[in-house]
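Novice: how would this look folded up:
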Amino acid sequence: MNAAAIRHLISTHDLTDAELTSLVERGAGFADGTIYPSDQLAGLVVGILFLKTSTRTRTSFSTAALRLGAQIVSYGPNDLQTNTGESLSDTAEVLSRMLDMLVVRTSGDPADLRTLAGQQRMAVVNAMTADEHPTQAVADLTTLLRHFGHVDGLRICYVGEGNNTAAALALTLSRFKGVHLELRTPPGYGLEPAILSSAVENAANSGATVTELHTMDSAPAGFDAFYTTRWQTTGTIKPDPHWRDAFTPSRSPPRCGTRAPRPCSCTTCRPTAARMSPPRSWKVPTAWRSTRLRTRCMRPWPSWSGAPGASDPMGRAVRHE
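Specialist: Below you'll find the predicted structure:
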C-alpha cells in the first residue's frame, strides 16, 4: 500500500471546498440512481467500531461497504483490548495491519480519532464525535441539493441544540456561496464558540452568512428550509435536571415563513425539537439517504480519482466507472 495516499475523514476541515462539493453531488447521483455502486472496495476489509448506540449510521456504513464489495468486521464498546488497558495508539497499529478502513463512532473527544489515524496503513472515517458529525452534514447537503437543485444561495434556519450535527451543518453550509444559515439554539445549548467562529470565517471567504440566536420570540421568516433536531444528542447526558425548560420554546415554534415554491423542513427521522405542519413541511427519509451518501463517503474523494493513474485511499489504482 502507498502510505502517502491514505486519507482520513475526521472533520469537515479535512475536505477542500472542491471535495465537499463533489461528495454532495455524487451523493445525489447515488440517491437519484444516475450513479451505481461498483466494486471499488473489492478485496478490502472495513472495520465498523461503534462505542455508542446507532441505528441509521451504523447500518448505512455497513451496507455501503458491502455494496462496494468490501468485507466488514463490526466492533461494539466492549470488544477491544482498550478495555483492559491497551493504548489506543497500539490498538490503531494492530488494527491497521488487518483492516484497510475503520469507521468510528465515539461521541467523545475527536483526539481519539486522530490517534487512530496516526498509523500509516488504515483510513479512518468519523461516524460521530462530540464536536462533529461530518457525514451527517454531507447527507443533509445532498438532500438540499436534490430538493432545490442547488445549495448556493439557500436560506436555512436550524432549530434545536447546537450539537455535533448543528456544528457540522454550520461548518459545511458556510462554505457555499451566498448561503444564509440562521441557528435558533436554546440558551446555554448553542454552538461551541470555536465552531461558530470557524463557520463565520468560512462564510467570510464564500460570501455566506452565519448567525446564531437564542430565542424563538420572533418567528423565523424568509427561509427556504427549516432543519429541526431531536432534543437528546446521542451519547450525551445533560447535567441540568431542568434542561427541558430551555428547550420548550422550540417545541412548537411560531409559523415560519418561507420563500420557496416548495418550502420544506429538513429533519432527522427521529423525534424532533420542532414540529412543522403539513403540507408546508416534509420529512427526509434519513435511513434511505444515509446508505447512499455513506456509499460515496467510503469511495475515493476527487483528489484520489480525478486523474489517470490516481490512487484510492489504500494506495491502489482507481477503477473509474
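
Novice: For the rest of this, base every contact and every neighbour count on C-alpha atoms.
Specialist: OK.

Novice: The closest residue to residue 113 other than its chain neighbours and residue 111: what is the separation?
Specialist: With C-alpha to C-alpha, 6 or more residues apart in numbering as the measure, residue 10 is the residue that lies nearest to residue 113, at 6.9 Å, once sequence neighbours are left out. Counting by C-alpha to C-alpha, to the nearest Å, the separation of residue 10 from residue 111 is 10 Å.

Novice: more crowded one of these two?
Specialist: Between residue 10 and residue 111, residue 10 has the larger neighbour count (other C-alpha atoms under 10 Å), namely 26 against 11.

Novice: Test my guess that that one contacts residue 130.
Specialist: No. Taking contacts as C-alpha atoms under 8 Å, residue 10 lies outside contact range of residue 130: 11.7 Å.

Novice: Find residues that contact each of these two.
Specialist: By the contact definition C-alpha atoms under 8 Å, 6 or more residues apart in numbering, residue 10 and residue 130 are jointly contacted by residue 110.

Novice: for the stretch 51-200 of the chain, what spans make up the strands?
Specialist: Under the criterion DSSP state E, counting those that start in this stretch, the stretch 51-200 of the chain contains strands at 71-75, 101-105, 123-126, 155-159, 180-184.

Novice: Would you mind getting the angle between the second one and strand 71-75?
Specialist: Between strand 101-105 and strand 71-75, the angle formed by their directions is 30 degrees, by axes from the mean of the first three to the mean of the last three C-alpha atoms, to 10 degrees.

Novice: Kindly report the same for the fourth one.
Specialist: Orientation of strand 155-159 against strand 71-75 (the same axes, to 10 degrees) gives an angle of 30 degrees.

Novice: Same question for the last one.
Specialist: Angle of strand 180-184 versus strand 71-75, following the same axes, to 10 degrees, is 30 degrees.

Novice: Mind giving me the packing neighbours of strand 180-184?
Specialist: strand 155-159, strand 209-213 (3 or more C-alpha pairs under 8 Å, 6 or more residues apart in numbering; DSSP states H and E).

Novice: now the other sequence, so there's something to compare against:
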Amino acid sequence: MPDSPLSAEAPAGRPLLSLAGLTPDDLGFVADLASEFGRDPGRFAGLLAGSRVGLLFTAPSTRTRTSFWSAATTLGCHIIHFGPGDIQVSTGETWFDTGSVLATYLDAVVARTNGPQADLEEMATAMPAVVNALTKEEHPTQSVADLSALREYFGPDARPGIAYLGPVNNTARSLAQLVSLRDGMRLDVYSPAGHGLGEAELVELNRLAGREAVRQFDTIPAAPEPVDAVYTCRWQSMGSAPEGAGEGWIEAFRPFAVSRETLRLFGDGKPAVFLHDLPAIRGQEATSDVLDGEGSLVARQVFHKRSAAAAALIWTLRGRDIG
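Specialist: This is a model prediction of the structure:
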C-alpha cells in the first residue's frame, strides 16, 4: 500500500470493483437485492439516509451515471458530482491520495473512468467503499443489471445459456465473470480472431467456475450450440475502433453482427432473446428490428441499471446488514 501523509481513517465499507472479488453467495445476495429493488424500490426508500456519495465520472455516461444518481436519491444519499476536470488526478495527483482525501468527506465513491482497473484498486486502498461504474477492463454493475433482466424474463432460478458476439470489452469480461460464479449458466464467446478473451483469462474463468462455463470461438458456425440469449455490445467503445483493429476492420467484424436470422440460428429455430448494454450503433453490431423487436430485453436492461446501482450501493455501504 502506498504511504501518504494525507492518509486518514477510511469510512466503513467494502469495494465492488470486480465480480471476480465476490463469492457465488455474495453475487446471489447482490443479485437478489437488485431484483427486489427493481420490483419495489419504495421498500428501500431512505435505507442509506445521510450517506455521502461521490459520483466520479471522468468518461462519458448517460445510463450509468443517471441510474446511480436515481438509485442514490431513492436510498436517501447526499450526492456530489465530479467531472473529468474536478479531481486532481487530472493534474498528476495519485489515485491513492485522491482516495485519502475523499475518505475524509465521503462514505462511498462511484467511479467511471474508462481507465485501468488498477486506478480504482489504488483508490480503494485508501477509500474502501469504491464502486466500479466502468473501467477499461470491467463493468460489474452492468452484469448485475443484465442478470436482473434475465431473471425477470426466465424466472429467478433460471440459468440461461448465453452467446456473446463481438469483441470482448469490459461488459463482456464482467459477463464472463458472472457466468463463472453462477452455477449452471454457460457463456459461448464468438469474437473475431485477436479480439476475444486471452487464453490465460479463459483458463482462470473456468478455474473459478470449477467447470467449463466459458468457451470461445473465432467464427460463427453454421449450426452453433443453442442458447437462450444472444448478447452484443457496441463495437466502437467510447466512439473508438476496437483496440488493435486495422483498416477495414468493420468487414472482418460483420459476420458477428446480430440480425433476426442470428437470433433464430442461435435459438435453434426459436429466436433467442437479445441483450445489448447500449449505446448502440444501429445497423452495425445489431439491426434496429433486433434492438426494438420482440424478445429484446434491452429496455429491461436499462430499467435494471438503477436496480444494479442500488444493490451496489447497499452492498458497499451496508453489506448484508439491511435491516
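
Novice: Just put the helices and strands packed on strand 180-184 of the first structure in CSV and tack on distance to residue 167 of the first structure and mean neighbour count.
Specialist: Shown next, in CSV, are those (distance: least, C-alpha to C-alpha, whole Å; neighbours: other C-alpha atoms under 10 Å):
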stretch, distance to residue 167 of the first structure, mean neighbour count
strand 155-159, 11, 25
strand 209-213, 12, 18
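
Novice: of those, which approaches residue 279 of the first structure most closely?
Specialist: Taking C-alpha to C-alpha, strand 155-159 is the member of these nearest to residue 279 of the first structure, at 18.1 Å.

Novice: Could you tell me where the closest one falls in the second structure?
Specialist: On the basis of TM-score structural alignment, strand 155-159 of the first structure is assigned to residues 161-165 in the second structure.

Novice: That stretch vs the first structure, mean deviation?
Specialist: In the superposition with the first structure, the average deviation recorded for stretch 161-165 of the second structure is 1.1 Å (mean C-alpha distance after the TM-score superposition for the first structure).

Novice: just to revisit the earlier point, which position in the second structure pairs with the residue nearest to residue 113 of the first structure?
Specialist: Under the alignment defined by TM-score structural alignment, residue 10 of the first structure is paired with residue 17 of the second structure.

Novice: Quick one: residues contacting that match.
Specialist: With contacts defined as C-alpha under 8 Å, 6+ apart, the neighbours of residue 17 of the second structure are 120-121, 130-132, 140.

Novice: which of those show up in the first structure as well?
Specialist: Contacts conserved in the first structure for the contacts of residue 17 of the second structure, counting by both residues aligned by TM-score structural alignment, their matches' C-alpha atoms under 8 Å: 120-121, 130-132, 140.

Novice: Now render these as TSV, adding neighbour count.
Specialist: As requested, those are exported to TSV (neighbours: other C-alpha atoms under 10 Å):
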residue	neighbour count
120	27
121	20
130	29
131	26
132	23
140	29
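
Novice: Please pull up the equivalent of residue 83 of the first structure in the second structure.
Specialist: Using TM-score structural alignment, residue 83 of the first structure lines up with residue 90 in the second structure.

Novice: and its match, how far is that from residue 132 of the second structure?
Specialist: Applying C-alpha to C-alpha, one obtains 19 Å for the distance of residue 90 of the second structure from residue 132 of the second structure.

Novice: repeat for residue 68 of the second structure
Specialist: Where residue 132 of the second structure is concerned, residue 68 of the second structure sits at a distance of 11 Å (C-alpha to C-alpha).

Novice: mind checking what residue 253 of the second structure lines up with in the first structure?
Specialist: Mapped onto the first structure by TM-score structural alignment, residue 253 of the second structure lines up with residue 247.

Novice: and the residue nearest to that match when sequence neighbours are not counted, how many residues sit next to it?
Specialist: In this structure, residue 247 of the first structure finds its nearest non-sequential neighbour in residue 186, 5.8 Å apart by C-alpha to C-alpha, 6+ apart. Here the number of neighbours of residue 186 of the first structure (other C-alpha under 10 Å) works out to 23.

Novice: Tell me who's in contact with residue 186 of the first structure.
Specialist: Listed by C-alpha under 8 Å, 6+ apart, the contact partners of residue 186 of the first structure are 160-161, 214-215, 246-247, 250.

Novice: Show me what it aligns to in the second structure.
Specialist: Alignment note: residue 186 of the first structure maps to residue 192 in the second structure; criterion TM-score structural alignment.
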